[in-house]
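Visitor: Need coordinates for the following:
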Amino acid sequence: MKTLLLCFVHGFKGGDDTFGSFPNDLQRLLTNALSNVTVRSLVYPKFETRGDLAQCVSRFRDWLEEKVIDLEVQNATPSPTIDPSVRTILIGHSMGGIVAADTLLSLTSDQPIESSGILGSSETHLNTLMFPYVQGVLAFDTPYLGISPGVVAHGAEEHYNAASSAITQLSGLAGGFWGAKAAASAETKEEKPRAALPAPPTSTNTTTSAWGKWSNIAIAAGSVAAVAGAGAAAFVNRDKITEGFGWASSHLEFVGCLMKGEDLRKRVNTLITLNKELHVGWANLYTRLGQQAVGENGSMVGSVIGNQRTFCNLPKSDAKAYWYEAINDAAKDETGAHTTMFYPKDNPGYHDLAESARNLIVDWTTSEWYESNNSGTVMGLD
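Guide: Reported below is the predicted structural model:
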């Protein structure tokens, strides 16, 4: 008996419910299409999207290995590493697609699971006897080449308003951070606020007037950084005040890989190499806004960059062959399309999305490994 294991991994700040009913729906579609194997689905438990990405990949790989070993024992496989009975499709949403990709890269590389190892070498050494055996990586709206500038540009006003409110709230906290006396002293400096920042509140109260200290620091950092920093700080205050700014920075560390352009390109190029040389499937189904983002004159509403509004940057090289658009005619912004792609009530293209995923996996799976087996069933995996 042979098993095709679908393993789902959520993205940044996601959870067990990220995929909705999609794992069951995709499993059912594949069961009908791949009758020669047992199709199982598995959702990786919710994990903290914080800290070092490589450590997250390492933990996920260990967990996946344990699950696959259990299945190989159930299947009484004589030689799991030479001729495994279980092949896995790693399915990731958003940052989960990068976790999935780096897991594959670590399995096919002799290097350690670190950016300097699996992405740092210009020479690729492929391990064809990987265990667990990954048949393909199917990503959903994963920013392999970064997040589209339009995501920020089209929502700039909303983000600015939120940040302005955050700065106002933080002005009352400055005394707590730096001390009322120091804050009051800083206020005596007649520093004019930048135009991009809201005017400081006027009050003789030492707690409220502590804006002065925050204003000086914000201005020194520059208006853009100040707005972003204020928004992050407000979020810390709301949810994790006892852990302070370290909580925010640890989460930023997790998504920091999106700022490393060279590593992003190396990851994509290595995935293309694995597809061509080891026949490991790889695709990125990315969201694109549809009818709700088109104005009366036929142009994209609020379009700032190009005539397509997507959450992810799109490739311009050979990687274009691995990107497949998934149109959402109901979403009004890129982030909304990104977060609701697995919910039929918010995404009219849900069923097309599921069929596209099925077709890709069927194409990757119908190989000699698949043809050599003829007894397939379907079941869940606890």
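Visitor: C-alpha only now, for contacts and for neighbours.
Guide: Will do.
Visitor: Which parts of the stretch 251-382 of the chain are helices?
Guide: 261-278, 334-339, 350-365, 368-371 (DSSP state H, counting those that start in this stretch).
Visitor: Could I get the ones you listed in CSV, plus columns for mean neighbour count and distance to V134?
Guide: Shown next, in CSV, are the helices of the stretch 251-382 of the chain (neighbours: other Cα atoms under 10 Å; distance: least, Cα to Cα, whole Å):
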stretch, mean neighbour count, distance to V134
helix 261-278, 17, 10
helix 334-339, 21, 25
helix 350-365, 18, 11
helix 368-371, 14, 13
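Visitor: Quick one: the strands in the stretch 1-150 of the chain, in order.
Guide: 3-9, 38-43, 86-93, 133-140 (DSSP state E, counting those that start in this stretch).
Visitor: need the helices of the stretch 251-382 of the chain in TSV with distance to T49, can you?
Guide: As requested, the helices of the stretch 251-382 of the chain are exported to TSV (distance: least, Cα to Cα, whole Å):
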stretch	distance to T49
helix 261-278	19
helix 334-339	16
helix 350-365	25
helix 368-371	35
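Visitor: Let me know which of these is the nearest to A183.
Guide: With Cα to Cα as the measure, helix 334-339 is the member of the helices of the stretch 251-382 of the chain nearest A183 (37.9 Å).
Visitor: Check what contacts that closest one and list those residues.
Guide: Helix 334-339 is contacted by residues 141, 151, 287-289, 309-311, 328, 331, 347 when judged by Cα atoms under 8 Å, 6 or more residues apart in numbering.
Visitor: Now do it: distance to the chain's middle.
Guide: Remark: helix 334-339 is offset 12 Å from the chain centroid, using Cα atoms, centre = their mean, to the nearest Å.
Visitor: likewise stretch 367-382?
Guide: For stretch 367-382, the distance to the chain centre is 29 Å (Cα atoms, centre = their mean).
Visitor: next up, for comparison:
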Amino acid sequence: MRKVLLLVFIHGFKGGDTTFGTFPDHITALVQHALPKLDIRFLVYPAFETRGALEECVSRFRDWLLEKVIDIEVQNHTPSPTVDPSVRTVLIGHSMGGIVAADTLLALTTDLPVDTFASPDSKLPELNSFMFPYVQGVLAFDTPYLGISPGVVAHGAEEHYNTATSALTQLSGLTGAIWGTKAAADAEGSKDKKPIAALPAPPPSNAPVPMWQKWGKVAAIAGAGAAVVAAGGAAYLKREEITSGWSWATSHLEFVGCLMKGQELQKRVAGVVRLNKELHVGFGNLYTRLGKKAVSKGDGKTMVGSVIGNQRTFCNLPKKDSKEFWHEAINDEAGDETWAHMSMFYPKDNPGFYAMSEDAKKLIVQWATNEWSESSTGDIKLLDEREL
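Guide: Just a heads-up that it's a prediction; the model follows:
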């Protein structure tokens, strides 16, 4: 029987159908060439709402995956799919999608959500090696399993601060040119002081004063006041929409709230590493690291760079435990961590795309090279002709 290795892609927070670009086709072709005895296929989990409880997202994904795998097993006429499946899967998640993938794996092997054994005193749950669907591995791309790197916020804040400072400096010069500097006005006024009650004399009729200079400041003050009033009125009239928007925001924050639970993050990683050691389930996280462009911006000379260093990543990295499961993917084009995180599947924005793809292929091939794949039979020649 021809065995099927199904690559399943899961997008992350606020992702969608275009998150992975052409990467699914590309990596499938690479793996197929490396494992000709298997039938390599891929599925992209449809765009889903990244909101609400994470457990609900995991449950919906698990049901969807089960349905898809059963369909293939029926097509293959597999005698006993739960004991000897013809289909194995590799769950491939970007960002929060990697957490959905990991939690799905943990649910399949323990029937328990991560937070139910998050206590350090709790006993490790027994593992179920007869999981169905069978997950051969979890391959994550820039998934913050240990939280988001503080450098993402720190570098961003410093860049925004520098930009704002520059803008304020320019604005100060601009306002000085428009309204005249206070120092110049004070110096001029000190020459000929008038009684406080006296009104200033009107300018000579032959001194041309632009109308915008006369009324600009008044208009600015009036405009600012009107804006405040208008904003207040709009907030009152749109209070229902604002309330709805707040609910929308908090619902999405609930989904990513797991990133704030340090103990739960550690337990999740420990659980997947345990599955790797005991059940030989593959696990890897290809994380982005900024390259030449970020360094050329003078990083390391900045306040944040001098403290955090120039190894800029989107994800927190493990200090020692589980370090072998983290693999760097350098992006020499990205100037900040967030952009590198979002553009890793687009060769135009990520010069390291092909190197990253090769690393991903090697991991998948390593995980899938076993007795199960060796027992696969089929017309290999027909497959090669189809690929041509």
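Visitor: just to revisit the earlier point, closest to S94 of structure 1 out of the helices of the stretch 251-382 of structure 1?
Guide: Nearest of the helices of the stretch 251-382 of structure 1 (Cα to Cα): helix 334-339, 8.1 Å.
Visitor: on average, how far is that closest one from the matching bit in structure 2?
Guide: Its aligned residues in structure 2 lie a mean 0.3 Å from helix 334-339 of structure 1 after superposition (mean Cα distance after the TM-score superposition for structure 1).
Visitor: That helix aligns to what range in structure 2?
Guide: Aligned using TM-score structural alignment, helix 334-339 of structure 1 spans residues 337-342 in structure 2.
Visitor: show me the contacts for A225 of structure 1.
Guide: A225 of structure 1 neighbours (Cα under 8 Å, 6+ apart): A218.
Visitor: corresponding residue for it in structure 2?
Guide: Looks like A225 of structure 1 stays unaligned there (TM-score structural alignment).
Visitor: Any figure for the gap between the residue most central in space within structure 1 and C312 of structure 1?
Guide: A centroid search over structure 1 (Cα atoms, centre = their mean) returns M95, at 1.8 Å, as the residue closest to the centre. To C312 of structure 1, M95 of structure 1 is 11 Å away according to Cα to Cα, to the nearest Å.
Visitor: Spit out the residues that contact those two alike.
Guide: 142-143.
Visitor: can you pull the contacts of N374 of structure 1?
Guide: N374 of structure 1 neighbours (Cα under 8 Å, 6+ apart): 1, 35-37.
Visitor: Mark which of the residues you listed are buried, thanks.
Guide: Taking 16 or more other Cα atoms under 10 Å as the criterion, what is buried in these is 1, 35-37.
Visitor: Using a markdown table, lay out the contacts of helix 334-339 of structure 1 together with distance to H159 of structure 1 and neighbour count.
Guide: Formatted as a markdown table, the contacts of helix 334-339 of structure 1 follow (distance: Cα to Cα, whole Å; neighbours: other Cα atoms under 10 Å):
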| residue | distance to H159 of structure 1 | neighbour count |
| --- | --- | --- |
| D141 | 22 | 30 |
| V151 | 11 | 19 |
| T287 | 21 | 29 |
| R288 | 21 | 23 |
| L289 | 20 | 25 |
| R309 | 18 | 26 |
| T310 | 18 | 26 |
| F311 | 16 | 27 |
| N328 | 23 | 27 |
| A331 | 18 | 24 |
| N347 | 24 | 21 |
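Visitor: Can you convert those residues into CSV and add a column each for distance to A337 of structure 1?
Guide: What follows is those, written out as CSV (distance: Cα to Cα, whole Å):
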residue, distance to A337 of structure 1
D141, 9
V151, 11
T287, 6
R288, 8
L289, 7
R309, 10
T310, 9
F311, 8
N328, 6
A331, 5
N347, 8
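Visitor: which pair in those spans the largest distance?
Guide: Maximum pairwise distance in these, criterion Cα to Cα, is 18.3 Å, between V151 and N347.
Visitor: Please name the nearest non-neighbouring residue to L265 of structure 2.
Guide: Closest residue to L265 of structure 2 apart from its sequence neighbours, by Cα to Cα, 6 or more residues apart in numbering: L146 at 5.6 Å.
Visitor: ok, now D39 of structure 2?
Guide: That would be V4: by Cα to Cα, 6+ apart, it lies 4.7 Å from D39 of structure 2.
Visitor: returning to what we had before: the residue nearest to L265 of structure 2 maps to what in structure 1?
Guide: Using TM-score structural alignment, L146 of structure 2 lines up with L145 in structure 1.
Visitor: Is its match in contact with L258, as I believe?
Guide: Yes: using Cα atoms under 8 Å, L145 of structure 1 is in contact with L258, at 7.4 Å.
Visitor: overlap in contacts of the two?
Guide: L264.
Visitor: for stretch 75-86 of structure 1, which positions count as buried?
Guide: 75, 77, 80, 84-86.
Visitor: scratch that, stretch 47-63 of structure 2
Guide: 48, 50-55, 57-59, 61-62.
Visitor: cool, and stretch 207-217 of structure 1?
Guide: Those would be 207-216, for stretch 207-217 of structure 1 by 16+ other Cα under 10 Å.
Visitor: what does stretch 302-316 of structure 2 give?
Guide: 302, 304-305, 308, 310, 312-316.
Visitor: can you check stretch 320-332 of structure 1 too?
Guide: 322-332.
Visitor: what's the answer for stretch 118-138 of structure 2, then?
Guide: Buried-residue list, stretch 118-138 of structure 2, by 16+ other Cα under 10 Å: 118, 127, 131-138.
Visitor: That stretch: end-to-end distance?
Guide: First-to-last residue span, stretch 118-138 of structure 2, Cα to Cα: 21 Å.
Visitor: so the residue nearest to the centre of structure 1 makes contact with F140?
Guide: No: here M95 of structure 1 does not reach F140: they are 9.3 Å apart, not a contact under Cα under 8 Å.
Visitor: list the residues that contact both of those two?
Guide: With Cα under 8 Å, 6+ apart, M95 of structure 1 and F140 have no common neighbours.
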